[in-house]
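Participant: Generate coordinates for the sequence data below:
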Amino acid sequence: MGWPATEDHWRGQRWEDEGVTFDGKIPVLGTTMDRLRRHSFLGPIWWRFGRSQWQTVTDALNDTPDWDLIHQRRVQIAENASFLRTVFGPRKPKEPKERRA
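Facilitator: Prediction:
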């Protein structure tokens, strides 16, 4: 289920193998009275649209990407690509597909 009229304003940008960033997005939070009663205001009662788990209010409002994790994954991808080029040689360009008239 989506919210197409507003989705561009709150949905994070998913990066392959790097998670989601919410830079410049409006945080939309929701909760239930039951969760509020059980955990109090500062507990993991907040659901931020575009995320996959209940969080505390500070975690739900945090837009800071995990740059260390992102850097670590990018380095690993570069090392894997370098290894593959060493073993298999440079990547060959794809042959263009024939166009049908």
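Participant: Please make it C-alpha for all contacts and neighbour counts, starting now.
Facilitator: Will do.
Participant: Asp17 and Trp46: what is the separation?
Facilitator: Going from Asp17 to Trp46 by Cα to Cα, to the nearest Å gives 25 Å.
Participant: So which of those two has more stuff around it?
Facilitator: Trp46 (24 against 11; other Cα atoms under 10 Å).
Participant: where's the more buried one relative to Arg85, distance?
Facilitator: Counting by Cα to Cα - Trp46 and Arg85 are separated by 46 Å.
Participant: Could you also give me the structure for this second sequence? I'd like to compare it with the first:
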Amino acid sequence: MSVLVAGKQATDRPGAKPLTDEQKKEKARLDHRRLLRRAQEVEATSEASWYAPPYRESGIAARDYHRALPVVATTLPLLRAGGADAAIWRRFGRPGWHTLADALDNPDGDQLLEAERAAAEQARQEREREEHERRRPTCTRCGAKFPDERWAERKRNAWDDRLCADCRQADADQQARQAAEREQATAEAAAAQAKRAGSWWRRRS
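Facilitator: Okay, the predicted model is just below:
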């Protein structure tokens, strides 16, 4: 880890007129702005040391910090005003001000990599489920989707009727009713025939 603290001891030139309080505040503000610009210059020129490239994986935004040097910077005025535990630290390559612990942490590194890989795997599984459902066959009569057991049955039978269980049952019920109706009609016809034969025999007698 590298820590940069920028600051400069204020000196008065010999014979210089003392500054008013307002002038001192303005001078301190300008000096601090120069320190911040200097830190930005150091950040730009040292990029090769602290830059963490993204992992070379599709859809991954996480960065690989294993071969990068963490560099954090602050200024003496900020350090005096807030103390080392305050959010006065800037991590090179990362925007904003952070506490020292947060500045040294890598939430966009391995943690993000793991989360993004998990999200990518979940998205892949969801795409596979959607494709699986897209290919799921439907009943040619009512359009209902086959459950897994019915789908497996269809795969095993090349002469499958492509009907769902409900439509199959409806067909079976209809065939049973038709068979019962035929049996009843046959029985009624036989009874009528027997009745006519009996009437004829009585008339002949």
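Participant: Contacts only, for Leu29 of the first structure.
Facilitator: With contacts defined as Cα atoms under 8 Å, 6 or more residues apart in numbering, Leu29 of the first structure is in contact with Trp46, Trp47, Arg48, Phe49, Ala60.
Participant: Compile the residues you listed into TSV and extend it with columns for secondary structure and distance to Ile26 of the first structure.
Facilitator: As requested, the contacts of Leu29 of the first structure are exported to TSV (DSSP: H, G, I helix; E, B strand; the rest coil; distance: Cα to Cα, whole Å):
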residue	secondary structure	distance to Ile26 of the first structure
Trp46	strand	15
Trp47	strand	14
Arg48	strand	10
Phe49	coil	10
Ala60	helix	11
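Participant: Now for these, which sits with the most neighbours around it?
Facilitator: Trp46 (24 neighbours).
Participant: so it touches Thr56, yeah?
Facilitator: Yes - look at Trp46 of the first structure against Thr56 with Cα atoms under 8 Å: they come within range, at 5.9 Å.
Participant: which non-adjacent residue is nearest the residue sitting nearest the centre point of the first structure?
Facilitator: Centrality entry for the first structure: nearest residue to the mean C-alpha point is Val20, 1.5 Å, by Cα atoms, centre = their mean. Nearest residue to Val20 of the first structure, sequence neighbours excluded (Cα to Cα, 6 or more residues apart in numbering): Arg14, at 4.4 Å.
Participant: Counterpart of that neighbour over in the second structure?
Facilitator: The equivalent of Arg14 of the first structure in the second structure is Pro54 (alignment by TM-score structural alignment).
Participant: quick one: its match and His66 touch, right?
Facilitator: No - applying Cα under 8 Å as the test, Pro54 of the second structure and His66 come out as separate, 11.2 Å apart.
Participant: Looking only at neighbour counts, state which of these two leads.
Facilitator: Neighbours were counted for Pro54 of the second structure and for His66 using other Cα under 10 Å; Pro54 has more, 15 against 11.
Participant: residue contacts, the more buried one?
Facilitator: Contacts of Pro54 of the second structure (Cα under 8 Å, 6+ apart): Ile60, Ala61, Ala62, Arg63, Asp64.
Participant: Identify the residues contacting the third one.
Facilitator: For Ala62 of the second structure, the contacting residues are Pro54, Tyr55, Asp108, Gly109, Asp110, Leu112, Leu113, Glu116, by Cα under 8 Å, 6+ apart.
Participant: Okay, Arg48 of the first structure and Gly30 of the first structure: tell me how far apart.
Facilitator: Distance, Arg48 of the first structure to Gly30 of the first structure, using Cα to Cα: 7 Å.
Participant: again with Gln13 of the first structure
Facilitator: Distance, Gln13 of the first structure to Gly30 of the first structure, using Cα to Cα: 20 Å.
Participant: Cool, thanks, signing off.
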